[in-house]
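Engineer: Prediction below, plus the sequence it came from.
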Amino acid sequence: MAELPLADYARTLTGDIQTLAEAEDGSIPRTFTRWALEQLEESGFVSNMTVAYHSGHGVMVYGFGYSDDRSVLDLYTTAFSLDPMVDRLTKADVTRHYRRLLAFLQKAGSIRGNFDQPTEVHQLCEGVEKLLSNASKVRLFLFSNCESAARTQPEPTEFQGLPVEHHLWDLARLYRHQTSGAASEPIVVQFDPPINCLSVQSVEPNLSVTLAVVPGRHLAELYEEHRTRLLELNVRAFLQARSTVNRGIRLTLLNEPGRFLTYNNGITATATAAEFVEDAEGRRVGIRSLTGLQIVNGGQTTATLHHVFKRDKKDLDGVSVQMKLTLMGSDDLMAIVPSISRYSNTQNKVTLVDLSANDKFHVEFERVSRTLWAPPTTPGGPQTRWFYERARGSYAVEEAKQQTSIVARRKFKAENPAAQRFAKSDLAKFVNAWSGLPHLVSRGAQKSFAAFQANVKEQPPVIDADYCRRTIAMGILFKEVDKVAKAHDAGSHKALITAYTTARLCEETGRRIDLDRIWREQQVSDAIVQAAHDLCPLIMDMVIQEGKHVTEWAKSSKCWEEVSRIPWTVPEELAEELLARPVEFAVDTREEEEEQLSRLKQIELSEWEMLADWARETRALELAEQQIATTIAAKLATNATITAAQVRKALEVYDNAIEEGFSAFAP
């Protein structure tokens, strides 16, 4: 796989951010901040983030975020350069940016008093103050498209008794993150002293299973440090809106900590590498470290341990947790982890099997979308592609392949504009907004994507050219509404207002907006834009309410119910161009049909023949049902093709016959 040199990556990133800022009519540093946060949110480093800018004497901040349980407060700042390979971040620069964030934290109350309630700065300060009162930790993030000359991060400090961590995402780290192709940087865990284990080598190559016991406090501290990154491959962790606390687990930890190992099933984990302690005979008897640790089952146990440790202030001494650890290569994760999660889980059925880029939906969407050329936006103009970035960094990798000449590189950029690049989380956002799920979009990239993936699993669409074109058209619609929200000064809540305005627009029109026309014209009609302008202020009044925590309010289904009841009718100009019927997408039933055919063939030929005879003799079934049983028996006898419709009908007849008393084993 070709790799993009750091200097080329810097130029590409800087140019892309400039293009995005121009398209969104926003400032370059602010656009870069939002872009960086979207990358980190998708990987689980940050959550619930808000981009909002304020600068004053000794103060500069570009936004804030917080963990789902509100125990961690994040502050963001940015250092962006138009010439990143010349400008470098010195240690003094890094220290100054962190100091400005802490100064804002110190002065947020007084700054808020200088701005009226509706303003972005007032909401920024108010949000940070509320979160600070409940936080147990503060994290400071510095994003930059320059390389840092500082070899080490500042030592952890304190603010009003709260521990403060520093997280620098400079050019080199962003480059590694973008081109790694992995969900995120691997989690490395040290055990000092090593934990005892029993290891068994599998007959499968590059696969081994180890049983171990982990101190409960160590697991709670791991969750405190890594949060949802520790659960990236845990299906349920994606689906939960916030970490839930199991009452039974909590009571055991509080009242009978010594019996936790006896009562609890423990956790199932994976790792890509491990350092073991071996005895004199070379047997693995302890674990010193793990690389790429992921908890694929037991997320609720882990979250509850953390809750008791942090909220209930219990030290968890004497608490031990059983761990079944599977060591495997990173290439095997997506093939094996879904099955581990499914088979090891005994609490609830897991329906969301795989959130990865290797899921067949995303592979097929990428394959089909890469064959599509968007119509030119001007007569005789160039055709372009919408580049679906199935695996993070694939755009940069494809661009790297064009480094043979400047002409080839320019051609790639012209045919695949940065503004037309979209990732899995973007795809989920577009479809969820179209489908009337803005509250899920508002919960962030991970949870929005999880809901989308669950829906795709439940009703898999037929991935053809029409599906891809219409889905991209949803994206064009979403982006246009985003411009409308910006024009109405939605500020730091623009993303929420965009999702809700798009959803209400689609809902009120009965999803009869002509997506094929949007694709053909590569833009939305003036009537849609005007309708969005009419609707947007009404949405803002409902979503951005004084006295409500806007970000949390927007995540609730109650907010969507209220927005759905806002009095608003489709303007006549837009009504005239709507389709006669809602846009429909064909459902891919091949997997279901294969399962039904398999079930039908598991019923012996003799049983179908007996059923046909029984139906004629008892007349318990209609004539048509008698005939389908006879037909199936004949087709099975001659190995003839059975259509999907015949399979469905035959199984219905069989089930009806069982209910009416048929039994192949009756005397």
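Structural biologist: The structure has been received and is ready for your questions. Because the structure is a prediction, the values reported are computed rather than measured. Numbers count the residues shown, from 1 in each chain.
Engineer: Could you use CA atoms for every contact and neighbour count after this?
Structural biologist: Will do.
Engineer: Quick one: the strands in the stretch 101-250 of the chain, in order.
Structural biologist: Assigned by DSSP state E, counting those that start in this stretch, the stretch 101-250 of the chain shows strands spanning 137-144, 157-159, 162-169, 188-201, 207-215.
Engineer: try this one next to it:
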Amino acid sequence: MDLQEFRKELLEEVRSTASAYGEGSSAAFVGIVSNYLVNAEVLPDFEAAFYHGTGIRNRKLRIDGYALDEFDYTMNLIVADYVGDDKERTLTRSEAEHIFEWPMRFIDETYNNNLQRKVEISSAAADLIDILRTNRGRIRKYRILLFTDGYMSGRIESFPVKEFEGIMVEYQIWDVERLYKIFLAESGRESIEIDFSAYSEKGMPCLDTSKLGENPYRSFLCVIPGTLLAEIYDLYGAQLLEGNVRSFLSTKVAVNKKIRETILNAPQMFFAYNNGVSATAMEVVIQDTPEGKFITSVKDFQIINGGQTTASLSNARYKDKADLSLISVQMKLTEINTDLDEAYNLMEKISRSSNSQNKVSDADFFSTHPFHIRIEQISRRIFAPATGGAQHDTHWFYERARGQYFQAQMRMTKAERNRFLNQNPKNQLITKTDLAKARNSWRGLPHIVSKGAQANFSEFAQWVDDEWSKSDESFNEKFFQESIALYLLFKHVEKLITQQTWYEQGYRANIVTYSIALLAHLMKSQYPQHTLDFQIIWNKQEVPNVITNQMKIVAKAVHDSLTDPSRAIANVTQWCKREACWNRVKTLPLSLDSNIESVLIDVDNAKSVARIARMDQKMVTGIEAQTKVVNYGAEYWKRLQTFVAEKKVPYHLEEESLKIACQMPVKLPNSVHSQKLLSLLNRAMEEGWNEE
């Protein structure tokens, strides 16, 4: 897919989304681009908040959405430049500078001219104003993102960082070409490239610790000035931190206090007291000089341990006016030069090991969790029923890694790509955050879903990790089909709400998750011996009319409750994040129509079907394990046997299985033996076994 094809598909997606959801094309465009940037970890989340008005001296104000990153208190404000014309156009520097002024005026009017008096109190824009006013003393940076369906002029290289009332303001243009580059990137996110020679004449001194021979990585020990680390963080913010551990890092408040004390009271001892940071990069450029080796630049730089150290240095310099000139930080930098899947696996292993001094669950490293891999495998294997007169079945494509769907198409011919899209249509792409929203809504956690993609996914990952440890067989084809049914329900309710006369273009995401959660709650309380028959939705690949009619009633009641003036918190967006909000919604006096019984199934029957699905998964898991063990071959297991004996890795439970594997093909391990062997293999890898 080239750039022109990408733009054409983007515009088509905007038009179809606007038509399906009954919203303006500009709003659809902002929502789609924001979703791209959330998945690429440029934005922590997204809240739609359209406002178009005037301030003092009749100056124009405009906002299309926002996202407050509570990790580093960057306020992201979004403004759109959408025309929707198939003809390509160019956004000039002067046009961009003019548009950038609109959200800045919005901020100024909010703080200095009582803009809240002009805005409807129950609108999303009013919530944004409230968030700006409440967090005025915390916000460290404003980032203005201009979304355009045109192309940025070649004369635009960058926009100078400005200040508003002493706070840094950064400007970014996200045009079609910049979005396209995200999809071309192997990591599925915008690559962070740092030129260290711009900060120091020779770059950053380092010691190359790589072993001789062919390895998928090189490692360097570095000493990075505290000032430089803070400046890099100020420029890139939380984008610099590897996403899978970011939410984990942000909870360790006590660590922040200790680091801050050292920065302020003993900066010269920082190197000795602090564990330093661990980072990865896809490319490291080294310059050899008579004085030694220096790192001049890195590509796709990510900090995978030491996020609190990095953020604390920046915070101390900003809030406490701390002098960082005496501070040096040790850094371990690993260059990963391998394919996409191997890169993810290696990053996760480094991240897990680097964070071993803290208690970190498997949920914190969810991208390589076995659940993730299994759902991907099922999604590639199982076909969804054909719909709409189509003569072929299709897959629901589950994205285990960012950008996987587009990466799969990059090296295809046009004919191959057409076949791929016929079998994996874009509207049947489901991401891990999509799955988390749909599942957590049905689980009765709308207040968690309302907290945003990152917080919601973290909770979902922890639940999966807990359930997996009890019985991984529960995550099977039936679970996948139910998940797709819930996602279909989620998307259906999204469209349904926009068509209602009472809908006022605000809080749709909150209304959707609360409505689905309330439907599940009402079914459980009013029909305790029954549950929703997800197979009906899966088989038809659509939501039955009886559910649609019921959801119209439920969604209206939810909307009225969320926006009720008597709510405990005036800010609707913040109110929806509270469990008290959910407790209040659950008390709504609603009764389901008796027609709903046609889509319910007896609980005992559902349990019977689930039991069969678990047995089937157990058999599949055994076959997969057996295949993997046999493919490794007897010599592999003989070498492993020697390794675990030398390392004194306990393996008495697997001893018989290992003996059988070493005798292949005379003897073959069964599925039970094979699963034991794979468990032993994982323990051996933790002890340093890395032979493939």
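Structural biologist: Yes, it's here. Treat the numbers as computed from the prediction; the structure is a model and nothing was measured.
Engineer: where does the TM-score land?
Structural biologist: Aligned and superposed, the two chains score 0.80 in TM-score terms (TM-score structural alignment, normalised by the length of the first structure); 605 aligned residues with a C-alpha RMSD of 3.7 Å.
Engineer: sorry, back to before: for the strands of the stretch 101-250 of the first structure, give me a markdown table that also has mean neighbour count.
Structural biologist: Shown next, in a markdown table, are the strands of the stretch 101-250 of the first structure (neighbours: other C-alpha atoms under 10 Å):
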| stretch | mean neighbour count |
| --- | --- |
| strand 137-144 | 22 |
| strand 157-159 | 12 |
| strand 162-169 | 18 |
| strand 188-201 | 15 |
| strand 207-215 | 17 |
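Engineer: Among these, which comes closest to residue 27 of the first structure?
Structural biologist: Closest approach to residue 27 of the first structure among the strands of the stretch 101-250 of the first structure (C-alpha to C-alpha): strand 137-144, 14.8 Å.
Engineer: Specify, as a residue range, where that closest one falls in the second structure.
Structural biologist: Counting by TM-score structural alignment, strand 137-144 of the first structure lines up with residues 141-148 of the second structure.
Engineer: That stretch vs the first structure, mean deviation?
Structural biologist: In the superposition with the first structure, the average deviation recorded for stretch 141-148 of the second structure is 1.0 Å (mean C-alpha distance after the TM-score superposition for the first structure).
Engineer: List of residues touching that stretch?
Structural biologist: By C-alpha atoms under 8 Å, 6 or more residues apart in numbering, the residues outside stretch 141-148 of the second structure that reach it are 30, 33, 73-82, 91, 96, 99-100, 103, 167-176.
Engineer: ditto for stretch 186-196 of the second structure
Structural biologist: Applying C-alpha under 8 Å, 6+ apart, the external contacts of stretch 186-196 of the second structure come out as 39-42, 181-183, 185, 203-204, 240, 295-302, 340, 401-404, 407.
Engineer: Translate residue 49 of the first structure into the numbering of the second structure.
Structural biologist: In the second structure, residue 49 of the first structure lands on residue 46 (TM-score structural alignment).
Engineer: Could you look up the SS state of the nearest residue to that match once chain neighbours are set aside?
Structural biologist: Counting by C-alpha to C-alpha, 6 or more residues apart in numbering, residue 46 of the second structure lies nearest to residue 67, which is 5.1 Å off, once chain neighbours are set aside. Under DSSP: H, G, I helix; E, B strand; the rest coil, residue 67 of the second structure falls in the strand class.
Engineer: distance of residue 105 of the first structure from residue 530 of the first structure?
Structural biologist: Remark: distance between residue 105 of the first structure and residue 530 of the first structure (C-alpha to C-alpha, to the nearest Å) = 40 Å.
Engineer: More neighbours: which of the two?
Structural biologist: Neighbours were counted for residue 105 of the first structure and for residue 530 using other C-alpha atoms under 10 Å; residue 105 has more, 20 against 15.
Engineer: So what does that one match up with in the second structure?
Structural biologist: Using TM-score structural alignment, residue 105 of the first structure sits opposite residue 107 in the second structure.
Engineer: Next one: that match from residue 51 of the second structure, what distance?
Structural biologist: For residue 107 of the second structure, the distance to residue 51 of the second structure equals 12 Å [C-alpha to C-alpha].
Engineer: can you check residue 623 of the second structure too?
Structural biologist: In terms of C-alpha to C-alpha, residue 623 of the second structure sits 57 Å off from residue 51 of the second structure.
Engineer: So for residue 429 of the first structure, which of the strands of the stretch 101-250 of the first structure sits nearest?
Structural biologist: That would be, of these and by C-alpha to C-alpha, strand 137-144, which comes in at 24.2 Å.
Engineer: The closest one to strand 162-169, inter-axis angle?
Structural biologist: 20 degrees (axes from the mean of the first three to the mean of the last three C-alpha atoms, to 10 degrees).
Engineer: a markdown table please, covering the strands of the stretch 101-250 of the first structure and showing distance to residue 604 of the first structure.
Structural biologist: Below are these laid out as a markdown table (distance: least, C-alpha to C-alpha, whole Å):
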| stretch | distance to residue 604 of the first structure |
| --- | --- |
| strand 137-144 | 64 |
| strand 157-159 | 72 |
| strand 162-169 | 63 |
| strand 188-201 | 41 |
| strand 207-215 | 39 |
